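Next comes the sequence, and after it the predicted model I'd like to discuss.
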Amino acid sequence: MCRIAGIVTNHFNEEIAGRQVTAMCNAMQHGGPDDAGLYTDVALGIAFGHRRLSIIDLSTNGHQPKADSQNLARITFNGEIYNYRELRSQLVKAGAVFTSETDTEVILQAYLHWGTAAFAALKGMFAFALYDARQQAVYLVRDSAGIKPLYYSTQNGQFIFASEIRAFNAAGFNLAADERWPAWLLAYGHIPEPFTTLNGVFSLPKGHYLCRQKNGRTELKQYITDTTLIKITTAAEAKQGIAASLQSAVTRQLISDAPIGVFLSGGIDSSILSLLASATAETQLKTISIFFDERQYDERQYQQAIIEKIPGQNFNHLVTAADFEELFPQVLKAMDMPTIDGINSWFISKYAHDGGLKAVLSGIGADELYGGYASFGRIKLIQYLRNLPRAALKSFSKIALNNYKRIAYLAYDHPAADYLFLRGLFPFADIARILDISQRQLKDILFGENTPLIRSPYNGELASWFETNFYMQNQLLRDTDVMSMSHGLEVRVPFLDEDFRHFTAQVDAGLKFNNGRPKQLLIDSFSNILPEAVWNRPKMGFSFPLTQWMRNHTNVSNEGLYQGKFAKEAIRDFKAGKLHWSKAYALYQIQKHG
């Protein structure tokens, strides 16, 4: 797990490029505190940079950027390849020569032997840049689930890439801000891919590679293709496959030469992972938990139900309002792009790092794949609401109740409008008033791309697609990555393992989503090990007492700091208990960066 950056240009100045890439890497040093590397080649016009967090092969053999023994290719790599040992065995039989035990070298040899077909063979979380000296081409590649971030820009005759947006600014590229980001934040609670806060800087799509040829031409291609799936329609087969494939994913993702543990919140997903990891870990498992003085957020009884079933050490940390007040500036500093999420990830990552861990397992993905959110029930309403006249849908923006105001999004025929009805932060008309722009301008920002409405049944499968490709992709995964890496911690997500996702996709929707209790099929698949106290409880999620903490925060609740009548009124509503903390947090970030 690392941070990467680089520049490719036909007008190469080695001194300038080396200085810029070094500045980019230094800005991301938190994500790679163990080593730094820089490779420049004047003839080729490339500068690759790397910051290393040592997880596999802790020796100097893991130093990057790394080349193969014949210097045919060079790579700067962020991530983990969980099946690298199996791939290595195949490649050795094919004649590959290895000089280290790293998964990085496996990527190089896989590419040299199999070309771009190698990308689909990699199972893990990854984002890397690879230079092919034979073709004089550079490839940017991102994993199929989009777990690891990778951003790029092709402005001013240069091809620039980095793991974090802050790196572009640190190098002095003087890229203008994308003035649309406040609208995206107020609508989504995050900046949706492929956009960023910088104009002309984009996120590489998951499951894709971008190839830049010597002549400067770029081509974006998807390397993951949909395969025909055999539907699983019996509960027994589904439960057996879920249990087996998740156990396999956990076992594979425990591979590490550095200390590894599990985030244990007390919820269903983290509890399952803790139990499975404990059963297969070569050493006693370490778990990390958080609790609060505020009783309604206290999950210690559920955490304890799991701790009693597994050997090992649990690091249990009390987080108080005073901790939040003291450390909130550091949370904001760690944030790479504005978001309403990530505070919880920052704190638990800090405690994991303080406990000596370099990697942890997290339960991200289970809710999205198995129906853990309220949106799985609400989505059925869309098919009825979309039969209303557009004027009637728009009129909902005038209703006093905020949740009903979101219906006005459905006046626009765009898949993002469906998602914003399900999960939108601020209603459409309110965003226009806060930013003092017309509704037509806002429409162009949110729905300007000519993306056809998804004409498919409004069911659990579609809700899963929305939650996976919007909420999880742009918010949960991105915020978890940047907040954990700010502490030099790697977060692994077994529920997004390629084989587990492939099996899940085969399970009939009726089994996955229509069993009464959310994630019932997942619960049933592990009923032999999961205590009833954990699954037979109200859903809480990994939540902090942020309503009270932010209400007492000097700056967040200070209406005098906010621009515009509507924003000031919103903060007054927040202090009066009429507005959710996430909305106040979004407004605070806009005024802070505005």
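Sure, I can see it.

C-alpha only now, for contacts and for neighbours.
OK.

list the contacts for the most centrally placed residue in the chain?
The residue lying closest to the centre of the chain (Cα atoms, centre = their mean) is residue 477, at 1.4 Å. By Cα atoms under 8 Å, 6 or more residues apart in numbering, the contact set of residue 477 is 146-148, 364.

Residue 82 too?
122-124, 252-253, 255.

so residue 139, which of the three states?
In three-state terms, and counting by DSSP: H, G, I helix; E, B strand; the rest coil, residue 139 is strand.

Burial check on the spatially closest residue to it that is not a sequence neighbour, number of neighbours?
Leaving aside its sequence neighbours, residue 139 sits nearest to residue 211 (Cα to Cα, 6 or more residues apart in numbering; 4.5 Å). When neighbours are counted by other Cα atoms under 10 Å, residue 211 registers 20.

Downstream of the helix or strand residue 211 falls within, the next helix or strand is which one?
Here residue 211 sits within strand 208-212, counting by DSSP states H and E. Remark: after strand 208-212, the chain's next helix or strand is strand 218-222, criterion DSSP H and E.

Give the buried residues for that next one.
Applying a neighbour-count criterion of 16 or more other Cα atoms under 10 Å, one finds residue 218 buried in strand 218-222.

chain center to the helix or strand following it: distance?
Later in the chain than strand 218-222, the nearest helix or strand by DSSP H and E is helix 235-253. Relative to its chain's centre, helix 235-253 lies at 23 Å (Cα atoms, centre = their mean, to the nearest Å).

before we go on, here's another structure to hold up against the first:
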Amino acid sequence: MCGISGGIELHGQSLPIKIVERIVTDQKMRGPDATSIDEFQIGNHQVALGHNRLSILDLSNRANQPMWDETHRYGLVFNGEIYNYLEIREELIAKGCEFTTASDTEVLLRAMICWGKEAVQKFNGMFAFAFIDKVKQKILLVRDRFGVKPLFYYEDDDRLYFASTARALAPALQCKPNLQYAKRGLDYGIYEDDTGFSPYENLEYLPAGTFKEFDFSENKITGKISKYYNFFEAVQQLKEELLGLSNTVLLEKVKSLLQSSITLRLRSDVPVGVSISGGLDSTTLAAFILDKQDSLTGFTLGEKNNSFSEGPLVELFSKTSGLHVNYIWPKIDDINKAFWKTMYDQDAPFRGGSAIAQNQIFKAVNEQKIKVIIGGQGGDEAFMGYRKFFLFYFNSLLEQGKYLSAASFFCKQIPMFMSESRQINKYWYRRTAYMKQPKTRSNLILEDGDSFYLGKPSDMSMLERQCLDVTRYSIPTLLRYEDRNSMGNSVETRLPFLDYRLMELGVALPICLKLKNGHGKFCLREIAKNYVPDDIRLDRRKRGFPAPDEMWLKEGLAQDIYQKLSDSWSKIQPFLSDKQTFENTFSPRQIIERPGAFRESITLCWLSGIYRYL
């Protein structure tokens, strides 16, 4: 897990190293163990490749980057992990390749030299990398199947720049905040998606599951983007292959693939811990890990005896499993600082306190000198854990005229409705995002962009809608939170549920193995028997990191946000009609009490850029 960067300037008109140096300095927390920049010429073109390394596999200096082959024709800067690198390494050795390191980086480099673009199909991992061929004067940017690792780029006829993050790249290239990005986030809670849409104008994300090849052999830079992975097509194909298999066999497949995914993600030359919330997904991961090893360190947002938090359930699991738990419950005095650190690390808006809580978890992981953490992201998308899937399925039964089945399904949800009664206000506020024309009440002056309908149209299958959560509506934004918060604290987060084999299987499963007996993620609950206590395994409440937003705001965060925004009136003025509007809608009391005000104030903090200077 690292930070990568690079630049190409044609005709030698300027030196890309100036911008790459700024990026490498800014991305220090992504890779504090080693920093390097290679600057060179190809013809009369100036090239620079930068890398910040967080050492995980092969801790020696030989595995540092940029990495080159022995001829110095092919070079690589790489962020992420190739989890099946040992298997690919054996394939390459059989073909006559020799290795000088024990790193997955060298495996990636030699795989690209050996197989070219087709090598990407062999990789099971999270990755974003740039592979350069000096002779052909081409550079290939590649991003993993689900976009776990970020990659931004800027191109015009005469130059190309790329980086893991935009915080230094955007101002260096004078890219302004994307107001449509901010507006969509406020309207739908969706920031990232399956396109190149990014937080900054003229700066693009490389979409997940794609590569883009840039040719600079002529007098201009030309780029061609290609998609190497189509999640929907892969799921459709797998669904056909699963036809006729019994539920028992399918459950065994889920268990086997989850265990394989975990085993691959435990490959590390440094200690590995687990982020645990007291919910089904992360607890199952911890339980499966402890079934294979004697000890494990966990991190949770909560206190042992605080019923508002996940602490009591995590404590229950720790007593039965032997998990050593670090309980994190930020002090009020630390929350203001934690908020501005999260703003800085994210360099983009976020929805609320859960992102702050997540950042604090990774801060605690770093303080315990653990570099790798296993997380439960992706379980809800793979196995229909979100409440909306219950509604989508209920509506689909009605649309098909299956009224008795719909009535039976509804009755089985009553215990879930009762267990979630305390969160009714949250669900009610979020309902507008699922309307065909959401009723937004933003007080900010922003630009409208493409509209989304987050519901399930009657002509869309449940499988199609579930795929959209993976590729567009849910996973991309959550992965941005995860990556920026973890890497902002020099921690690598690994996500077993986002193994493409497991995600494809989960979505391809029959609905009866996902929604059953009033539960979502039914298959996961079944395979967790004898591993996870029933108080957790059969809990109907939706778990996560339930941050106490209101308490934090009341205890001083709202006042701090208001004061800093007020002191920066000239920077936020373009997004508000007048000063009085600001005073009326973003006073500390309004930030605490008005629905959506906290999220709008976060957006203003990002648009103003004030977090960069605190």
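Thanks, I have the structure now. All figures in this text were calculated on a predicted structure; none of them were measured in a lab.

What is the resulting TM-score of the chain superposition?
Here the TM-score for the pair of chains, by TM-score structural alignment, normalised by the length of the first structure, is 0.85; 552 aligned residues with a Cα RMSD of 3.0 Å.

coming back round to it: do you know how far the equivalent of the residue nearest to the centre of the first structure over in the second structure is from residue 545 of the second structure?
Using TM-score structural alignment, the partner of residue 477 of the first structure in the second structure is residue 479. Plainly put, residue 479 of the second structure is 15 Å away from residue 545 of the second structure if you go by Cα to Cα, to the nearest Å.

do residue 37 of the second structure as well
Taken as Cα to Cα, the span from residue 37 of the second structure to residue 545 of the second structure is 38 Å.

What is the burial count for the residue nearest to residue 558 of the first structure when sequence neighbours are not counted?
Once flanking residues are discounted, residue 558 of the first structure sits nearest to residue 571: 7.6 Å by Cα to Cα, 6+ apart. Residue 571 of the first structure has 26 neighbours, counted by other Cα under 10 Å.

Now tell me what touches the helix or strand residue 571 of the first structure falls within from outside.
Under the criterion DSSP H and E, the helix or strand holding residue 571 of the first structure is helix 565-575. With contact meaning Cα under 8 Å, 6+ apart, helix 565-575 of the first structure is reached by 433-434, 551, 557-560, 562, 579-581, 584, 587.

same thing but at 7 Å, please
The contact list for helix 565-575 of the first structure (Cα atoms under 7 Å, 6 or more residues apart in numbering) reads 433-434, 551, 557, 559, 562, 579-581, 584.

Narrow those residues to those in helices?
If you go by DSSP state H, these have 433-434, 551, 581, 584 in helices.

okay, the residues you listed in TSV with neighbour count next?
Converted to TSV, those look like this (neighbours: other Cα atoms under 10 Å):
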residue	neighbour count
433	15
434	20
551	19
581	23
584	24
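
what two of those residues have the greatest distance between them?
For those, the maximum inter-member distance is 23.2 Å, found between 433 and 551 (Cα to Cα).

Surely residue 175 of the first structure is in contact with residue 197?
No - the criterion here is Cα atoms under 7 Å, and residue 175 of the first structure misses it with residue 197 at 9.9 Å.

who's more crowded, these two?
Neighbours per residue (other Cα under 10 Å) separate residue 175 of the first structure from residue 197, with residue 197 holding more: 22 against 15.

Give the equivalent position in the second structure for that one.
Using TM-score structural alignment, residue 197 of the first structure pairs with residue 199 in the second structure.

residues touching that match, list them.
So residue 199 of the second structure contacts 177-178, 181, 348 (Cα under 7 Å, 6+ apart).

which residues of the stretch 101-250 of the second structure fall in helices?
104-115, 169-172, 179-188, 231-242, 247-265 (DSSP state H, counting those that start in this stretch).

mind giving me JSON lines with those and columns for mean neighbour count?
Conversion of the helices of the stretch 101-250 of the second structure to JSON lines gives the following (neighbours: other Cα under 10 Å):
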{"stretch": "helix 104-115", "mean neighbour count": "20"}
{"stretch": "helix 169-172", "mean neighbour count": "18"}
{"stretch": "helix 179-188", "mean neighbour count": "22"}
{"stretch": "helix 231-242", "mean neighbour count": "16"}
{"stretch": "helix 247-265", "mean neighbour count": "17"}
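
Quick one: closest of those helices to residue 459 of the second structure.
Closest approach to residue 459 of the second structure among those (Cα to Cα): helix 231-242, 16.2 Å.

The equivalent of residue 116 of the first structure over in the second structure - how many residues pack around it?
With the correspondence set by TM-score structural alignment, residue 116 of the first structure lines up against residue 117 in the second structure. Neighbours of residue 117 of the second structure under the rule other Cα under 10 Å: 15.

Sweet, I'm off.
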